[in-house]
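*Asks:* quick one, structure for this:
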Amino acid sequence: MTTLEQPTRARPAYREVEIEVQVRRRETVSDGVVALTLAAPDGVDLPEWAPGAHIDLLMTPSLVRQYSLCGDTANRAEWRVGVLLDPDSRGGSQFVHDKLHEGATVRVRGPRNHFPLVGSPRYLFIAGGIGVTPILPMIAAAQAAGADWRLLYGGRTRSSMAFVDELRRHGDRVTVCARDAGDGASFRANLTAALAQPGPNTLVYCCGPEGLLTAVEQACRTWPEDSLHVERFAAKELDPLAPDSLVTFEVECQRSGLTLTVPQDKSVYQVCEEAGVDVLGSCMEGVCGTCECDVLEGEPDHRDSVLNDAEKARGDVMMICVSRSRSERLVLDL
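*Replies:* From the prediction side, this is the model:
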């Protein structure tokens, strides 16, 4: 087991590991979705995690994908993930569905959390399709804390909506809307009604396809700052009206003692890696948060889909796989 020291500011910091795990159980939880229960072959405890955390599956050296943990946070012996077979798969979900049967082994890295559940007396959870996976442990935590909560869960077809059976026990706290059952309009109506006015002492957690996230972000513009928390599957489209970053700029890697020039056609991550600086990355799209780095001086140009607006405004961290600079020089804790 390799332990990785990856503390993150203002986010749950875990003991990350890189370890080979075995598929202990594989269940089909809906059309096109399998749930994998992973455990260390020697039975050692896995690192603790909290709702919102994800792990990397290192399926091949060039095929690394992130999946939300959706099991029981108290079960240190096992991790569980749910994986949708994407018809447009770039290889990750296809590998999981074709290769990771019971008894198979796969290398994993994590856990990491860029979607942490903040304490609150009330929650509105919103999930679209496989976006329900990080919401499951959040519901369990809210329930255990005695918080008031409800879930709006939408999908294409009821048969494709994962973990519906697990959610039934919560009764009318959960609203399930499937388009094939004629519930598409109902889901939109429920969403509009739920977000029309800011809920008192209410936090909104949303995960799902981009169309849903965009609609929820727009609806929550009148809510207090930091009410909304989202997690994306893919990179958010950049604002074309945002100020342009510099074409080239310098990066001082303080711990490494190197000063490097970042050209227009390369990322900070690429330049640092080529210079032998120890950097860790995965998605290279600004989605997973693996490459998060502390900014000691300078003004980053944030192009990621991980940090919220307040975190971007603070400018104390950046995702070096996609973000650039608005200042001539950045000093990074690398």
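*Asks:* switch to C-alpha atoms for all contacts and neighbour counts from now on
*Replies:* Fine.
*Asks:* what is the lengthiest helix in the chain packed up against?
*Replies:* Counting residues, the longest helix in the chain under DSSP state H turns out to be helix 184-195. Judged by 3 or more Cα pairs under 8 Å, 6 or more residues apart in numbering; DSSP states H and E, the packing partners of helix 184-195 are strand 148-155, strand 174-178, helix 210-219.
*Asks:* of all these, which one is nearest V44?
*Replies:* Counting by Cα to Cα, V44 lies closest to strand 148-155 out of the helices and strands packed on helix 184-195; the figure is 34.5 Å.
*Asks:* any idea which helix or strand comes after that closest one?
*Replies:* Using DSSP states H and E, the helix or strand that follows strand 148-155 towards the C-terminus is helix 164-167.
*Asks:* structure for this one too, so we can compare:
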Amino acid sequence: MRDEVDLRLRVTRRVAGAEGVAVLDLADATGAPLPPWDPGAHIDLRLPGGMVRQYSLCGDPADRTTWRIGVLREPDGRGGSAHVHDAVREGTVVDARGPRNHFALVDAPRYLFIAGGIGVTPIVPMVAAVAAAGAHWDLHYGGRSRRSMAFLDALGARATLYPQDEVGLIDLDRVLGRPLAGTAVYCCGPEPLLSAVERRCAAWPAGSLHVERFAPRAAAGPLEAFEVELAASGLTLTVPPNQSVLRALEEAGVEVLSSCREGTCGTCETPVLAGRVDHRDSLLTPDERAANDTMFVCVSRAAGPRLVLDL
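*Replies:* Have a look, this model is predicted:
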């Protein structure tokens, strides 16, 4: 993963990408080139009132002058998207951090993309990349209506569209009913779509499915106290049931970068040297969880009495 940076970005262009979607082009406020990124990357926007929101980069990775994001207004959200829609205009300067990528493209002879609503944003540069590489790809893209579906022009005629008010939901039984060896499946969208895709891909070869969530999956399991040993300092902390590892570290004066605090952004990823992890994040694949060598300390806990972290 490339190093993340803190930036001040100026909105150079703002357009309506679709009904309820604002598309913003962002440039470095000093005119400097932006850090490189790969398809699947996202950035944090730091908004007033301490709000931090993650948005996928959906422009051209070769363009070092501009980052593009698409922001859906969430009527029942926590205020971040409303602020972007109501207060962020051309010329507005915003604070950002990134880029960060936990949804990177793997090499594969064939790709199957499934997108729901604003979840299409990380898929747009992926489609462009695999098409330029000459790989075989299919995209199934669903939305409430054709008017609400962003970036249709960028996706071209190859995309299979599912405006719900015209044709209903994506036919996942048809799309995923037959496992295909050598096919990488990428899915981003609302939780019901992600969960449905995960169920159907359970019969696919291990490692086929790649998903990205911007809302935390429901955590399960009891909350027990445990100890965390910090290998670099030798400090041992007790994490009580009502506290996260991240909060315990902060109270002990141990600095760990963090952002979302709900297991979706990946900022607080921390190497694990010993002990079993109770993974409660929305990022790691089953194989990555089984490896037991990393955790996101904002939500994940110990699955035993003690963890040793590389801190």
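*Asks:* got a TM-score for the two of them?
*Replies:* Overlay of the two chains. TM-score (TM-score structural alignment, normalised by the length of the second structure): 0.97; 311 aligned residues with a Cα RMSD of 1.2 Å.
*Asks:* picking that back up, check which residues of the longest helix of the first structure are buried.
*Replies:* Using 16 or more other Cα atoms under 10 Å as the burial criterion, the residues of helix 184-195 of the first structure that qualify are G184, S186, F187, R188, L191, L195.
*Asks:* stretch 271-290 of the second structure too?
*Replies:* Buried, per 16+ other Cα under 10 Å, within stretch 271-290 of the second structure: 271-284, 289.
*Asks:* name the nearest of these relative to L72 of the second structure.
*Replies:* Lowest distance from L72 of the second structure to these (Cα to Cα) belongs to S282, with 20.4 Å.
*Asks:* do I have it right that the closest one meets A219?
*Replies:* No - with contact taken as Cα atoms under 8 Å, S282 of the second structure and A219 are classed as non-touching, separated by 9.5 Å.
*Asks:* which residues touch the residue nearest the centre of the first structure?
*Replies:* Centre of the first structure computed as the mean C-alpha position; nearest residue by Cα atoms, centre = their mean is E231, 5.0 Å away. Contacts for E231 of the first structure were tallied using Cα atoms under 8 Å, 6 or more residues apart in numbering; they are F115, C206, C207, G208, V306.
*Asks:* quick one on the thing from earlier: reformat the helices and strands packed on helix 184-195 of the first structure as JSON lines; add mean neighbour count.
*Replies:* Below are those laid out as JSON lines (neighbours: other Cα atoms under 10 Å):
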{"stretch": "strand 148-155", "mean neighbour count": "21"}
{"stretch": "strand 174-178", "mean neighbour count": "20"}
{"stretch": "helix 210-219", "mean neighbour count": "15"}
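*Asks:* where does the lengthiest strand in the second structure end up in the first structure?
*Replies:* Of all the segments of type strand in the second structure, defined by DSSP state E, the longest one is strand 5-18. Residues 17-30 of the first structure are where strand 5-18 of the second structure aligns, with TM-score structural alignment as the criterion.
*Asks:* mean shift of the matching stretch relative to the second structure?
*Replies:* Here stretch 17-30 of the first structure, set against the second structure after superposition, deviates by a mean of 0.6 Å using mean Cα distance after the TM-score superposition for the first structure.
*Asks:* which residues make contact with that stretch from outside it?
*Replies:* Among residues not part of stretch 17-30 of the first structure, those counted as contacts by Cα under 8 Å, 6+ apart are 1-4, 34-41, 47, 100-111, 159-163.
*Asks:* which parts of the second structure are helices?
*Replies:* Along the second structure, the segments classed as helices by DSSP H run 80-87, 123-133, 152-155, 164-167, 172-176, 191-200, 245-251, 286-291.
*Asks:* for E262 of the second structure, which of the ones you listed is the nearest?
*Replies:* Checking the helices of the second structure against E262 of the second structure by Cα to Cα gives helix 245-251 as the closest, at 10.9 Å.
*Asks:* could you report the separation of the aligned partner of L100 of the first structure in the second structure from E227 of the second structure?
*Replies:* L100 of the first structure maps onto V88 in the second structure, with residues paired by TM-score structural alignment. Plainly put, V88 of the second structure is 44 Å away from E227 of the second structure if you go by Cα to Cα, to the nearest Å.
*Asks:* cool, thanks, signing off.
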